[in-house]
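**Q** Predicted model follows, preceded by the sequence.
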Amino acid sequence: MNYEVRCSNVIVGFAIGTAAILAIIGGTLGRKAVEKIATALAMPSGMIWYVLTGLVLTAWISHQRKLAALLFVGWAMFSVAGNGIFVAWLVTTIEEPYVQIDPLQSEAYDVVVLLGGGTTIAANDRPQGNASGDRLILAAQLYHQGLAKRLICTGQRIESMDSVGIDPAQASSTVLQGLGVPESAIEQLGGRTTSEEMETLGKRFSDSGQRVGVVTSAWHLPRAMRLAIRNNFHPDPLPADFLSEPKRTLTTGETILSYIPSADSLHATTRVAKECLGMLVGR
């Protein structure tokens, strides 16, 4: 049997096997479960994973072992980075120290610092909350419930990397005012990186005697607090924007779905990887 025929047979067999697996899932878990799994496979990340799986099998059965090994490495990395179960463990590990903290049950703060990163600029030039916009919601809640006398919004754009023209601090301030926080209660502070922000905050609050809290995403807090302490700044961590979820037992359908890489899982892995890299280089 020549190479082309062998490859064709593998591809056909793989497709038939996929259809059989989906049929079995449909028979045990129902039509809606099959629709969700098929939709996940049809998404860009799912389709890439599915094609990579087929290529690994094709190369192996065709006795192209070196190519199969190379493809398998790529498949394994992509599978792990996008695996929902692995990502859940990863984000839970990094956010776990802050799970028991409820900022809205804390004592009042003289100042609450809202780290930049929770906004973006919409196509109509209106500042809006992004995927980390819970930072802004929490900061507004703290103010309206009398738990924050003043808010400091941080963040300065890196001009060579940002053509929008609005600093994160300014964008956060605009959104907060839209949420009912008066401009007089908001201060804007620069800082192009978390490291620069904490250096500035350390110089200002290290010996101030004020009660200060820092609002940022739970997955960002380990690095932010480490940099704060390095600059003799000891605020209370006020976590927002958790990526982890309450502990629960996944259903069979959820377990199957979690093995198909998704954009959400890859995004979460990217965020955690960036935080780990930042801690590794001390930034």
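**A** Ah, there it is.

**Q** Could you use CA atoms for every contact and neighbour count after this?
**A** Noted.

**Q** how about the closest residue to residue 60 other than its chain neighbours, what does it touch?
**A** The shortest distance from residue 60 to any non-neighbouring residue, by CA to CA, 6 or more residues apart in numbering, is to residue 68 (5.3 Å). Residues counted as contacts of residue 68 (CA atoms under 8 Å, 6 or more residues apart in numbering) are 55-60.

**Q** Show me the helices in this structure, by range?
**A** 3-29, 31-42, 44-61, 65-81, 84-95, 134-144, 168-178, 194-205, 221-230, 252-258, 263-280 (DSSP state H).

**Q** who's in contact with the last one?
**A** When contacts are taken as CA under 8 Å, 6+ apart, the neighbours of helix 263-280 outside the stretch itself are 45, 81-84, 87, 90-91, 94, 219-220, 223, 243.

**Q** what does the shortest one give?
**A** Contacts of helix 252-258 with the rest of the structure, by CA under 8 Å, 6+ apart, involve 29, 33, 36-37, 40, 83-85.

**Q** Now list the buried members of those.
**A** By neighbour count, with 16 or more other CA atoms under 10 Å, those hold 33, 37, 40, 83-85 as buried.

**Q** Take those and lay them out in JSON lines including distance to residue 157.
**A** Output for the buried ones among the contacts of helix 252-258, formatted as JSON lines (distance: CA to CA, whole Å):
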{"residue": "33", "distance to residue 157": "44"}
{"residue": "37", "distance to residue 157": "40"}
{"residue": "40", "distance to residue 157": "36"}
{"residue": "83", "distance to residue 157": "33"}
{"residue": "84", "distance to residue 157": "33"}
{"residue": "85", "distance to residue 157": "35"}
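
**Q** Pick the one among those residues closest to residue 176.
**A** Nearest to residue 176 among these is residue 84, at 33.1 Å by CA to CA.

**Q** one more structure, for comparison:
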Amino acid sequence: MQNIDSYLFMLKKFLGSLMMPLPLVLLLLVWAVLMLLRKKTRWLGGIFTLLATALLFAASYAPIANRLIAPLEQEYPGYQVAAEPADYVAVLGHAHASSEIQPITSQLSPTGVVRVTEGIRIYRLNPGSKLIFSGDKFEEPFSYAEKSRQLAISLGVPAEDILLIEGVKDTAEETLALAAAYANSNLVLVTSASHMPRAMMLCSKVGLQPIPAPTNYLAKPVRKKLLFPSARTLAKTQYWAHEKLGQLWTRLTLHAGEKPTRAVSVQPASEDKAH
């Protein structure tokens, strides 16, 4: 059963990556070249070339990308201090790469650094609360949760105020683990603004009702009159496509009451872990 779950996870990641804007553009161009090699289908090759060019332009042009991603990011407002202090501040995982020669701020992805920083900010707004970091190793020597712990400690958070959820490989497993351990607590959930709608959808399916705290907003006001397509804007469109596909996958596959597909460790962080 675990092997089947692993294969489904890999299939989800493969199909999701294939459906991103840049791979789609490359597939259209490859198909266009094949069509252009034959006289009878050259007109079709021209159409595919135009489609690929139009898709690449739309995906990398800031006004279009912002109009796509802004509705996702605006679905939940930014965190405001509530009358009742939070018990826990859960920061969802992202990507990381361990390195002995790079500072901890470079071992977490830029998105991960923003999430951890926002989590620390909210933790400090709620005296007596604890931080929860989640994430798997993904072939690395240390988990994402452990690397987040290291960053938080380097920024002044006491180790005893940090809890780790390890062995969870995606948002679905993170929310299941949070629901199992903290369903009856006043919980704040920190993640990227574009990811928050899907995270809250998954929380709802497992009976968890956290306070949303979106961060890492990508849609920015466009003030320049002369704009050109850019790779940075293309990355924003990729986030949008990733979340839309993730929401579709969630609606199709996830059922309330589903259990994590592998062992999950929920534990306090300790000072004796490797740095």
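**A** Sure thing, it's come through. This one's a predicted model, so the numbers in the text were calculated from it and none came from an experiment.

**Q** Can you calculate the TM-score here?
**A** With the length set by TM-score structural alignment, normalised by the length of the second structure, the two chains reach a TM-score of 0.69; 213 aligned residues with a CA RMSD of 2.7 Å.

**Q** Among the contacts of helix 263-280 of the first structure, which one is most surrounded by other residues?
**A** When neighbours are counted by other CA atoms under 10 Å, residue 82 leads the contacts of helix 263-280 of the first structure with 27 neighbours.

**Q** Alignment lookup: that one to the second structure.
**A** Residue 82 of the first structure maps onto residue 60 in the second structure, with residues paired by TM-score structural alignment.

**Q** Report the separation between that match and residue 128 of the second structure.
**A** Residue 60 of the second structure is 44 Å from residue 128 of the second structure, where distance means CA to CA, to the nearest Å.

**Q** Please apply the same query to residue 235 of the second structure.
**A** Distance, residue 235 of the second structure to residue 128 of the second structure, using CA to CA: 38 Å.

**Q** which one of these two has more residues nearby?
**A** residue 235 (18 against 12).

**Q** Mind telling me what the more buried one corresponds to in the first structure?
**A** Taking TM-score structural alignment, the alignment pairs residue 235 of the second structure with residue 267 from the first structure.

**Q** The helices of the first structure: which one's closest to residue 155 of the first structure?
**A** helix 168-178 (4.7 Å).

**Q** which residue numbers in the second structure go with the closest one?
**A** So helix 168-178 of the first structure sits over residues 144-154 in the second structure, by TM-score structural alignment.

**Q** Could you list the buried residues of the matching stretch?
**A** So, applying 16+ other CA under 10 Å, buried residues of stretch 144-154 of the second structure: 144-153.

**Q** do the same with stretch 94-103 of the second structure
**A** Neighbour counts using 16+ other CA under 10 Å place 94-98 of stretch 94-103 of the second structure among the buried residues.

**Q** ditto for stretch 165-175 of the second structure
**A** Judged by neighbour count using 16+ other CA under 10 Å, the buried positions of stretch 165-175 of the second structure are 165-169, 171-175.

**Q** Of the residues you listed, just say which sits nearest to residue 189 of the second structure.
**A** residue 175 (9.7 Å).

**Q** Aligned to that closest one, what sits in the first structure?
**A** Aligned by TM-score structural alignment, residue 175 of the second structure pairs with residue 198 of the first structure.

**Q** Look up how far residue 115 of the first structure lies from its match.
**A** For residue 198 of the first structure, the distance to residue 115 of the first structure (CA to CA) stands at 10 Å.

**Q** Tell me if I'm right that residue 176 of the second structure and residue 206 touch.
**A** Yes. Counting by CA atoms under 8 Å, residue 176 of the second structure touches residue 206, with 6.3 Å between them.

**Q** Now do the contacts for the counterpart of residue 216 of the first structure in the second structure.
**A** Per TM-score structural alignment, the equivalent position to residue 216 of the first structure in the second structure is residue 191. Neighbour list for residue 191 of the second structure: 91-92, 115, 213-216 [criterion: CA under 8 Å, 6+ apart].

**Q** quick one: which of the residues you listed sit in strands?
**A** Using DSSP state E, 91, 213-215 are the members of these that sit in strands.

**Q** so which of the residues you listed is the most crowded?
**A** Going by other CA under 10 Å, residue 91 tops these with 27 neighbours.

**Q** Against residue 144 of the first structure, how distant is the counterpart of it in the first structure?
**A** Structural alignment places residue 91 of the second structure opposite residue 114 in the first structure (criterion: TM-score structural alignment). Using CA to CA, one gets 15 Å for the distance from residue 114 of the first structure to residue 144 of the first structure.

**Q** same question, residue 125 of the first structure
**A** In this view, residue 125 of the first structure and residue 144 of the first structure are 27 Å apart by CA to CA.

**Q** Show the contacting residues for the aligned partner of residue 129 of the second structure in the first structure.
**A** The alignment partner of residue 129 of the second structure in the first structure, by TM-score structural alignment, is residue 149. Neighbour list for residue 149 of the first structure: 108-112, 143, 185 [criterion: CA under 8 Å, 6+ apart].

**Q** again, 7 Å this time
**A** 109-111, 143 (CA atoms under 7 Å, 6 or more residues apart in numbering).

**Q** In strands, which of those appear?
**A** Using DSSP E, the contacts of residue 149 of the first structure in strands are 109-111.

**Q** between the residues you listed, which has the most around it?
**A** residue 111 (22 neighbours).

**Q** ok, now which ones touch it?
**A** Residue 111 of the first structure neighbours (CA under 7 Å, 6+ apart): 148-151, 211-213.

**Q** go on, residue 89 of the second structure?
**A** Contacts of residue 89 of the second structure (CA under 7 Å, 6+ apart): 119, 123, 130-132, 187-189.

**Q** follow-up on the earlier one: quick one: what's aligned to the residue nearest to residue 60 of the first structure in the second structure?
**A** With TM-score structural alignment as the criterion, residue 68 of the first structure pairs with residue 46.

**Q** Its match and residue 117 of the second structure: what is the separation?
**A** As judged by CA to CA, residue 46 of the second structure and residue 117 of the second structure stand 48 Å apart.

**Q** Over to residue 145 of the second structure?
**A** As judged by CA to CA, residue 145 of the second structure and residue 117 of the second structure stand 14 Å apart.

**Q** How about residue 176 of the second structure?
**A** As defined by CA to CA, residue 176 of the second structure lies at a distance of 24 Å from residue 117 of the second structure.

**Q** Comparing these two, which residue is more hemmed in?
**A** Higher neighbour count among residue 176 of the second structure and residue 117: residue 176, with 25 against 19, using other CA under 10 Å.
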